[in-house]
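**Student:** I would like to see how this sequence folds:
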Amino acid sequence: MMGFKNILVLLIAALSILSGISCTQIKLGPPTRMLSEQEVVDALVGSSIQATRNSNSARMIETARALLKEGKKFTLISVEDLPDDWMVVAAAGGVGGGGAWEYVRERTGQQNLPTIRNTRLQSAQLLSRYLDKKFDAVIRNEAGQAMLSAFQSAIELGVPVVDACLAGRAKPELNLQVSFIHGISGTPAAMVTRWGDEIIIGKAVDDYRLEDLARAVAVASGGGCSIARNPMTGREVKQGVIRGGVSEAILLGRTVREAKEQGEDPIAALVKVIKGYKLFHGIVTRSDERGERGFSWVDVELKGINEHEGHTYKVFVKNENIIAWLDDQPDVMPPDLIYNLDPKTGDAIRSASLGGYPLGTEVVIVGRAASPIWRTPKGIELFGPRHFGYNLDYVPIEELQTKK
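**Tutor:** From the prediction side, this is the model:
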């Protein structure tokens, strides 16, 4: 049996060996932080607000709480702490297909063609195999449901979510993201349909063409498919994203929650935090929806109530709220943001259809300035009124509001 002195000698020797190891030889990962359950809930409500369209935060929260109950971690890393050589991917959702090819659904139904689960993860894995690189983090490509999808992908891949966003809002087209403004390509990209078809777009001429190609696949796939895209290094992320997108979502969700808890007006609290504008309070009297060319198009009209009684408000929707008019005069122009909110909760309104406004719904319209990058000449060319077919010069929301 080894005596106490011998054990002590071995222990001292081991400590001597360890003390000789240079600190530079011990590689520690970059700092990350784990979100609390309340932060996760606030982030999902805030992301619904950021989305500039209807959303269903309650359903996302239910899914997130189930993941937390399973012991899953919602981990965040700041852009500043992201290593330059890390590989980051936008694997947070899919491409919609409004006006889908109905006969595809009918035929596949008649064939009893089996569908697969979790095409979101499969698209990320497909892109990883194509690049022969492991992804180190996931980035949110837009607001809304993509917040939950980003964390789901990150949990499945065992990586953190970057505290940033490619758009700072939800947007109808893949090309509408600030990485495109900075010259960072959205390709290579990988798509997986509900039936397991795998499509790689190795190179697109630009992100406009990526949008065309991906949308065509979505429409031909019965109304949507998953896509993983924008593989970027940490260095590229630092120059081609809107920073703090997740942190802002947490802030917005916390703001409306605390206002309600204190018996205060959540809309007023939100407007103050975002330095925005309460533009209209009304009832939805018209919501003409159609699916076409892969998008949900909606023409909305509201009749004013309370302080806006006697006035009308119109919103043009292409998946998201794009441009609005007060009494037929432009009130908000893209790329500035239009939130359609529940006046009692401050959360985004709910609808069964993407971009929809249920008739008879009481809605508060809130506007705010877009991120500065969207207000540059390139940003306005990409996301301004003319991109959506309106022969209007962009006027910032703050100038439009001073003219009232």
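
**Student:** From here on, just use CA atoms for contacts and neighbour counts.
**Tutor:** Noted.

**Student:** doesn't Pro266 make contact with Arg257?
**Tutor:** Yes. Arg257 lies in contact with Pro266 (Cα atoms under 8 Å); the separation is 7.5 Å.

**Student:** Which neighbours do these two have in common?
**Tutor:** The contact sets of Arg257 and Pro266 overlap at Thr345 (Cα atoms under 8 Å, 6 or more residues apart in numbering).

**Student:** So for those two, which residue has more residues nearby?
**Tutor:** Pro266 (24 against 21; other Cα atoms under 10 Å).

**Student:** you'd agree that one is up against Gly346?
**Tutor:** Yes. Pro266 lies in contact with Gly346 (Cα under 8 Å); the separation is 5.2 Å.

**Student:** Overlap in contacts, these two.
**Tutor:** The contact lists of Pro266 and Gly346 share Val256, where a contact means Cα under 8 Å, 6+ apart.

**Student:** separation between Ala58 and Ala268?
**Tutor:** Using Cα to Cα, to the nearest Å, Ala58 is found at 22 Å from Ala268.

**Student:** again with Asn230
**Tutor:** For Asn230 relative to Ala268 (Cα to Cα), the value is 37 Å.

**Student:** more crowded one of the two?
**Tutor:** Remark: of Asn230 and Ala268, Asn230 carries more neighbours, 23 against 18, as counted by other Cα under 10 Å.

**Student:** which element is that one on?
**Tutor:** Using DSSP states H and E, Asn230 falls within strand 224-233.

**Student:** helices or strands next to that strand in the packing?
**Tutor:** On a contact count with 3 or more Cα pairs under 8 Å, 6 or more residues apart in numbering; DSSP states H and E, strand 224-233 meets strand 87-90, strand 94-96, helix 119-131, strand 189-192, helix 207-220.

**Student:** helix or strand right after it?
**Tutor:** Following strand 224-233 in sequence order, the next helix or strand is helix 234-239 (DSSP H and E).

**Student:** and that following helix, what other elements does it pack with?
**Tutor:** By 3+ Cα pairs under 8 Å, 6+ apart, helix 234-239 packs against strand 87-90.

**Student:** ok now the strand it packs on, how far from the chain's centre?
**Tutor:** 14 Å (Cα atoms, centre = their mean, to the nearest Å).

**Student:** contacts for that strand?
**Tutor:** The contact list for strand 87-90 (Cα under 8 Å, 6+ apart) reads 124, 133-141, 150, 228-234, 237.

**Student:** before we go on, could you also do this sequence so I can check it against the first one:
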Amino acid sequence: MKWLNEEDIEHIAIGASVLGTGGGGDPYIGKLMALHAIRKYGPVQVITMDELKEDHWIVPISGMGSPSVLVEKIPSFEMLMAPLVAYEKASGKKIDIVMPIEIGGVNSLIPVAVAAMKGIPILDGDAMGRAFPEAQMVTFHLDGLKPELVTIADEKGNTVTIEPADGHWSEKIARSITISMGGSSIVADYGVTGTQAKKSVIPGTLTLAKKIGEILKQPRNGAVHPIEQMLTLLDGHQLFRGKAVEIKRGIEGGFTRGKAVFEGCEENNLDSCVLSFQNEHLLAEINNKPIAMTPDLIAVLDEETGMPITTEGLRYGARVIIVAFPANERWRTPIGIETAGPRYFKYPYDYTPLEILIKEFVPS
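**Tutor:** Predicted structure coming up:
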């Protein structure tokens, strides 16, 4: 995947939506932006971790805010570029490479569009291995790095530059600014050298997203269903099969928060499932007992097509298969669990790995 073509973009959009655990923004919007940028400005080169030079300057670019707002307020090319222009001006450094801050939904493809416009490569990796709702929930933070400089832009031409004390303050200040900007913004933060990136970035996640998309897009004529193939690739598990019967969803504090309730069918016909989300799916409970929890990944797939469904795209009556995958090992460390585990989001559980919860689960 040295250069991204239009088919790659299609596949990454699907795979990133799976890894985005319901969040990261609408992948369809990201796909349209990336495709349009490539057609207008030319193809995008992909750089792998082993191709990085020590002095390369790499900056993540992403959308911040509620995914529900982003659907109504699609960023322009000018809005996408503004944070990078401000970042270079404030830092005095030329950006060599951009990267996704998370491998989820629109935030996997915003950097593709920016790379095409700026004529620079994109890094095959991200700082989460999934999508998380808050700015400090990145591997840079786990390694003790702070965002020395953060630039934020909106569609009205406003650009704000901040120098936060640490990742937590970056989240608080940038989130407040984003709310003032109408609930959606574009952000550049956590600029790192090639040396720092090699230590902190989770490698190969764009390639992984592409593989997932290829699996789910293939014809349904094989002996093994594409969902089963994807679960094998990600060492994942099917948690539940059922129908959405209740969805409570609203915008609160700059996030899309809520719960979705499902009644079971077929092998789960006596079970019920509740998903809790804050932009991303963070907790799955079956029959009032946890079956998967953050930082492990939880995804909702359309039962018929296998396509991922985002938290804002989930509708009453949808027939779904709920799956889960182990998080990258960086998130299963004490600092990873402290940063993005269930207690951080005020869920009443200590983190238990997916593979243990699956073994303990007894269906009704």
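
**Student:** TM between them?
**Tutor:** Comparison of the two superposed chains (TM-score structural alignment, normalised by the length of structure 2) gives a TM-score of 0.92, and 354 aligned residues with a Cα RMSD of 2.1 Å.

**Student:** rewinding a little: what's the closest of the helices and strands packed on strand 224-233 of structure 1 to Gly109 of structure 1?
**Tutor:** Gly109 of structure 1 lies closest to helix 207-220 among those, at 14.5 Å (Cα to Cα).

**Student:** Next, please give the residue ranges for the strands of the stretch 1-150 of structure 2.
**Tutor:** For the stretch 1-150 of structure 2, applying DSSP state E, counting those that start in this stretch gives strands covering 3-4, 44-47, 57-65, 97-99, 122-123, 125-126, 150-153.

**Student:** quick one: which of the ones you listed is nearest Ser76 of structure 2?
**Tutor:** Closest approach to Ser76 of structure 2 among the strands of the stretch 1-150 of structure 2 (Cα to Cα): strand 150-153, 10.9 Å.

**Student:** Could you tell me where the strand holding Asn230 of structure 1 falls in structure 2?
**Tutor:** Taken onto structure 2 by TM-score structural alignment, strand 224-233 of structure 1 occupies residues 184-193 there.

**Student:** ok, now stretch 125-136 of structure 1?
**Tutor:** Using TM-score structural alignment, stretch 125-136 of structure 1 pairs with 85-96 in structure 2.

**Student:** Quick check: end-to-end length of the matching stretch?
**Tutor:** 13 Å.

**Student:** And for stretch 93-109 of structure 1?
**Tutor:** In stretch 93-109 of structure 1, first residue to last residue: 24 Å (Cα to Cα).

**Student:** swap in stretch 16-32 of structure 2?
**Tutor:** Note: stretch 16-32 of structure 2 ends 14 Å apart using Cα to Cα.

**Student:** Ile61 of structure 1 contacts Gly46, doesn't it?
**Tutor:** No. If you go by Cα under 8 Å, Ile61 of structure 1 and Gly46 don't touch, sitting 11.5 Å apart.

**Student:** Who has more neighbours out of the two?
**Tutor:** Between Ile61 of structure 1 and Gly46, counted using other Cα under 10 Å, Gly46 has the larger neighbour count: 31 against 19.

**Student:** dump the residue contacts of that one.
**Tutor:** Residues near Gly46 of structure 1 by Cα under 8 Å, 6+ apart: Glu248, Ala249, Ile250, Leu251, Leu252, Gly253, Arg254, Asp347.

**Student:** again, 7 Å this time
**Tutor:** Counting by Cα atoms under 7 Å, 6 or more residues apart in numbering, Gly46 of structure 1 touches Ala249, Ile250, Leu252, Gly253.

**Student:** Arg120 of structure 1 too?
**Tutor:** Ala91, Gly93, Ser226, Ile227.

**Student:** can you tell me how far it sits from Asn319 of structure 1?
**Tutor:** Using Cα to Cα, Arg120 of structure 1 is found at 20 Å from Asn319 of structure 1.

**Student:** likewise Gly186 of structure 1?
**Tutor:** Look at Gly186 of structure 1 and Asn319 of structure 1: by Cα to Cα, they are 20 Å apart.

**Student:** One more: Glu211 of structure 1?
**Tutor:** From Glu211 of structure 1 to Asn319 of structure 1 the distance is 14 Å (Cα to Cα).

**Student:** quick one, which of these two is more surrounded?
**Tutor:** Between Glu211 of structure 1 and Asn319, counted using other Cα under 10 Å, the more crowded position is Asn319 (25 against 18).

**Student:** Over in structure 2, tell me which residue corresponds to that one.
**Tutor:** Using TM-score structural alignment, the partner of Asn319 of structure 1 in structure 2 is Asn279.

**Student:** The strand holding Asn230 of structure 1 versus helix 207-220: what angle between them?
**Tutor:** In terms of direction (axes from the mean of the first three to the mean of the last three Cα atoms, to 10 degrees), strand 224-233 of structure 1 departs from helix 207-220 by 150 degrees.

**Student:** how far apart are strand 224-233 of structure 1 and its match in structure 2?
**Tutor:** With mean Cα distance after the TM-score superposition for structure 1, strand 224-233 of structure 1 departs from structure 2 by a mean of 1.0 Å once superposed.

**Student:** Could you give the number of residues near the closest residue to Ala82 of structure 2 other than its chain neighbours?
**Tutor:** Take Ala82 of structure 2 and drop its neighbours on the chain: the residue closest to it by Cα to Cα, 6 or more residues apart in numbering is Ala153, 6.1 Å away. The number of residues packed near Ala153 of structure 2 is 27, by other Cα under 10 Å.

**Student:** I'd like to check which residues are in contact with Ala153 of structure 2.
**Tutor:** Going by Cα under 7 Å, 6+ apart, the list of residues near Ala153 of structure 2 reads Met79, Ala82, Pro83, Thr159, Val160, Ser185, Ile186, Val187.

**Student:** Emit the PyMOL select command for whichever of these are buried.
**Tutor:** Provided next is the PyMOL selection string for whichever of the contacts of Ala153 of structure 2 are buried by 16 or more other Cα atoms under 10 Å:
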select buried, resi 79+82+83+159+160+185+186+187
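
**Student:** Redo the contacts of Ala153 of structure 2 as a markdown table? Include distance to Val323 of structure 2.
**Tutor:** Shown next, in a markdown table, are the contacts of Ala153 of structure 2 (distance: Cα to Cα, whole Å):
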| residue | distance to Val323 of structure 2 |
| --- | --- |
| Met79 | 35 |
| Ala82 | 37 |
| Pro83 | 35 |
| Thr159 | 39 |
| Val160 | 39 |
| Ser185 | 30 |
| Ile186 | 30 |
| Val187 | 30 |
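
**Student:** Can you tell me how far the counterpart of Leu157 of structure 1 in structure 2 is from Leu297 of structure 2?
**Tutor:** Alignment note (TM-score structural alignment): Leu157 of structure 1 maps to Lys118 of structure 2. Separation of Lys118 of structure 2 from Leu297 of structure 2 (Cα to Cα) stands at 32 Å.

**Student:** Many thanks, have a good one.
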